[in-house]
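A.B. asks: Here is a sequence together with a model predicted from it:
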Amino acid sequence: MRENIYLQIYNEYSSQIHSGQLLPGTKLPSESELAEAYCTSRETVRKALNLLFREGYIHKIKGRGSFVLDMTRMDFPVTGLISFKEMAGTLGAPSRTLVEETVMEPAGSALARQLQVPEDTPVWKVIRAREIEEERIILDKDYFRADIVPFLSAEIAAGSIYEYLEVELGLKISYAKKLISVEPATEEDHRLLDLKKYTHIVVVRNYVYLENTVLFQYTESRHRLDKFQFVDFARRVRR
């Protein structure tokens, strides 16, 4: 399936900004120039620029255009929904996903509370260690409602689950609530990650919703303390 043009524009420019090909302060081509370059409409270009703006890649100045912002300290965004595959593409470092488990099982009491479903609801459980520069530094524990995601496999989990959900299943993933905490590392963390001397870990809990507001995924993303800074991009809202 061909990628939407606005996402193509967004991905190409966000990658160039992350890689340093476009330096802070660089002015982007105008809407008309981009529309001509991508053989699309100005409305599509505007959609891509608005996404770059919302994610903190550019600053739009009325009457002057769009300018690249400094991204050097933006390592792992708190806002926005980004898959590991998408994030890894911006790092410029070798990475891979190690699938530990992909299984369907009843939700059980604890997970049922997180997903707001009955305890006997079938749920896909996917456990993956993320390796960057030959160190396992992220442990992702994903849980998907099986009535919404009827099939998953280790092969899919080793690639990009979100790509599979959006492209193959046609799901429209919309937004997430995130909770971030620092917690003692578990036995599982020590077994599946290269924690070295660290006894605590950063846990990002995601509650992910579809466009129709249905909660379909709960995730615990567990990060080694020294490897990530969690950042947000805030804009002043004048009242």
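C.D. replies: Perfect, I can see it now.
A.B. asks: For the rest of this, base every contact and every neighbour count on C-alpha atoms.
C.D. replies: Will do.
A.B. asks: Tell me the secondary structure at residue 112.
C.D. replies: Per DSSP: H, G, I helix; E, B strand; the rest coil, the secondary structure class of residue 112 is helix.
A.B. asks: Could you tell me how many residues sit around it?
C.D. replies: Number of residues near residue 112 (other Cα atoms under 10 Å) recorded here: 17.
A.B. asks: One more: residue 179?
C.D. replies: Residue 179: 12 surrounding residues under other Cα under 10 Å.
A.B. asks: Report the contact partners of it.
C.D. replies: Shown in contact with residue 179 (Cα atoms under 8 Å, 6 or more residues apart in numbering): 204-206.
A.B. asks: my guess is residue 140 meets residue 206, correct?
C.D. replies: No. At 10.7 Å, residue 140 does not count as touching residue 206 under the criterion of Cα atoms under 8 Å.
A.B. asks: before we move on, the earlier item: closest one to residue 156 out of the contacts of residue 179, please.
C.D. replies: Of all those, residue 156 sits closest to residue 206, with 20.1 Å by Cα to Cα.
A.B. asks: which other helices and strands contact the helix or strand containing the closest one?
C.D. replies: With secondary structure defined by DSSP states H and E, residue 206 is part of strand 200-210. Judged by 3 or more Cα pairs under 8 Å, 6 or more residues apart in numbering; DSSP states H and E, the packing partners of strand 200-210 are strand 173-184, strand 215-224.
A.B. asks: put this beside the first:
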Amino acid sequence: MDEIARRAAGVAGQWANGGAVAPAVAATCTMIGIAAQLPPEAATAVGGSVGVAAGSVAEAMVGVGYRLWSDRVERVKQFTESVSAEAGVPAEDVLREAMEDPRTLELFAQVAESASRALDGWKIDLLASIFVRGARDGANVDVAAMVFDAVRDLQRPHLRLLQILSEPNPNGVEGRWHAEHVMAADEGIGEAFDALISKLAAAGMATDTRTKTLVWYTGGAWTLTELGRQCVAYLAERGAQLNTKS
């Protein structure tokens, strides 16, 4: 075996020897287009197609692919474990139930795909919670899909703003929040407030209760919508730290 093939096979060995994955993890990976394992032959073939001088480069490229793959599989594993914990039954049982309804199965596939790309554990747990609520109650599948669409692109600053809006503003009329009050409550939000609140409003999670007129409108008086409150409830039940400044 030449040098590049040996190196590539070594990386592939790490890939293949990562250990057996649970059936639910393997099924979910297959469903969303992630290989459960990369055969050593695949990486060896990569090495065999280039010159020995390029060995270190080829090994690095295979290593990059391995890292991306392994990270995504690990997120799928966390997702299925969270689904199981939320449902109180093995993830395999949840999948069997999902197969009985096309809408539930499609929701599972979409949520799992998003979870496989999530970079924070809280989001993976949140997505699992959203799915289980819809999957365990067929009447809520469409509602769960709406919540999923609303939260799939949220980041930590959005969650911090959600947390603020979920509580009455001691300095606002009827507990509503104005920009200056939000920024006083969380200085880290600062100039990003407009962008953050626009995202929440576009997702239907926050609403401006102040009447807009060309003459008198001077800024929003914000509160959460019912959808926004549902999202906060999902996060609170999963124990997510909404106001973590990171």
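C.D. replies: Perfect, I can see it now. Since this is a predicted model, take the numbers as computed values, not measurements.
A.B. asks: Kindly provide the TM-score of these chains.
C.D. replies: Once superposed, chain against chain, the TM-score is 0.28 (TM-score structural alignment, normalised by the length of structure 1); 118 aligned residues with a Cα RMSD of 6.2 Å.
A.B. asks: mind listing what's buried in the one helix or strand residue 29 of structure 2 maps to?
C.D. replies: Per DSSP H and E, residue 29 of structure 2 falls inside helix 23-31. By neighbour count with 16 or more other Cα atoms under 10 Å, helix 23-31 of structure 2 contains the buried residues 24-29.
A.B. asks: helix or strand for residue 207 of structure 2, which one?
C.D. replies: Here residue 207 of structure 2 is assigned to strand 206-208, by DSSP H and E.
A.B. asks: Following element in sequence after that strand, please.
C.D. replies: Note on strand 206-208 of structure 2: by DSSP H and E, the next helix or strand toward the C-terminus is strand 222-224.
A.B. asks: Buried residues, the strand holding residue 206 of structure 1. List them.
C.D. replies: Residues of strand 200-210 of structure 1 classed as buried: 200-209 (neighbour count, 16+ other Cα under 10 Å).
A.B. asks: Go ahead and name everything in contact with that strand.
C.D. replies: Outside strand 200-210 of structure 1, the residues touching it (Cα under 8 Å, 6+ apart) are 114-115, 171-185, 215-225.
A.B. asks: can you pull out the strands in structure 1?
C.D. replies: For structure 1, the strands defined by DSSP state E occupy 58-61, 65-68, 76-77, 95-106, 122-132, 135-145, 173-184, 200-210, 215-224, 230-231.
A.B. asks: Who are the packing partners of the helix holding residue 29 of structure 2?
C.D. replies: Checking 3+ Cα pairs under 8 Å, 6+ apart, helix 23-31 of structure 2 ends up next to helix 55-87, helix 91-98, helix 102-117.
A.B. asks: To residue 237 of structure 2, which of those helices lies closest?
C.D. replies: Closest approach to residue 237 of structure 2 among those is made by helix 55-87 (10.1 Å; Cα to Cα).
A.B. asks: quick one on the thing from earlier: could you say which of the helices and strands packed on strand 200-210 of structure 1 is packed most deeply?
C.D. replies: Between these, strand 215-224 has the highest mean count of neighbours, a mean of 22, where neighbours are mean count of other Cα atoms under 10 Å.
A.B. asks: relative orientation of that strand and strand 200-210 in degrees?
C.D. replies: 160 degrees (axes from the mean of the first three to the mean of the last three Cα atoms, to 10 degrees).
A.B. asks: Identify the residues contacting strand 215-224 of structure 1?
C.D. replies: Contacts of strand 215-224 of structure 1 (Cα under 8 Å, 6+ apart): 114-116, 137-145, 148, 189, 195, 198, 200-210.
A.B. asks: So what touches stretch 124-132 of structure 2?
C.D. replies: For stretch 124-132 of structure 2, the external contacting residues (Cα under 8 Å, 6+ apart) are 75, 78-80, 82-83, 86-87, 107-108, 111-112, 115-116, 118, 144, 147-148, 152, 234-235, 238.
A.B. asks: List the buried residues of stretch 124-134 of structure 2.
C.D. replies: Of the residues in stretch 124-134 of structure 2, 124-134 count as buried by neighbour count, 16+ other Cα under 10 Å.
A.B. asks: Please flag which of those residues sit within helices.
C.D. replies: Mapping these onto helices (DSSP state H) picks out 124-134.
A.B. asks: I'd assumed residue 46 of structure 2 was in a helix, is it?
C.D. replies: Yes. Judged by three-state DSSP, residue 46 of structure 2 forms part of a helix.
A.B. asks: Next, find the distance separating it from residue 15 of structure 2.
C.D. replies: Counting by Cα to Cα, to the nearest Å, the separation of residue 46 of structure 2 from residue 15 of structure 2 is 14 Å.
A.B. asks: For the contacts of residue 179 of structure 1, could you give me JSON lines that also reports distance to residue 49 of structure 1?
C.D. replies: Output for the contacts of residue 179 of structure 1, formatted as JSON lines (distance: Cα to Cα, whole Å):
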{"residue": "204", "distance to residue 49 of structure 1": "28"}
{"residue": "205", "distance to residue 49 of structure 1": "29"}
{"residue": "206", "distance to residue 49 of structure 1": "26"}
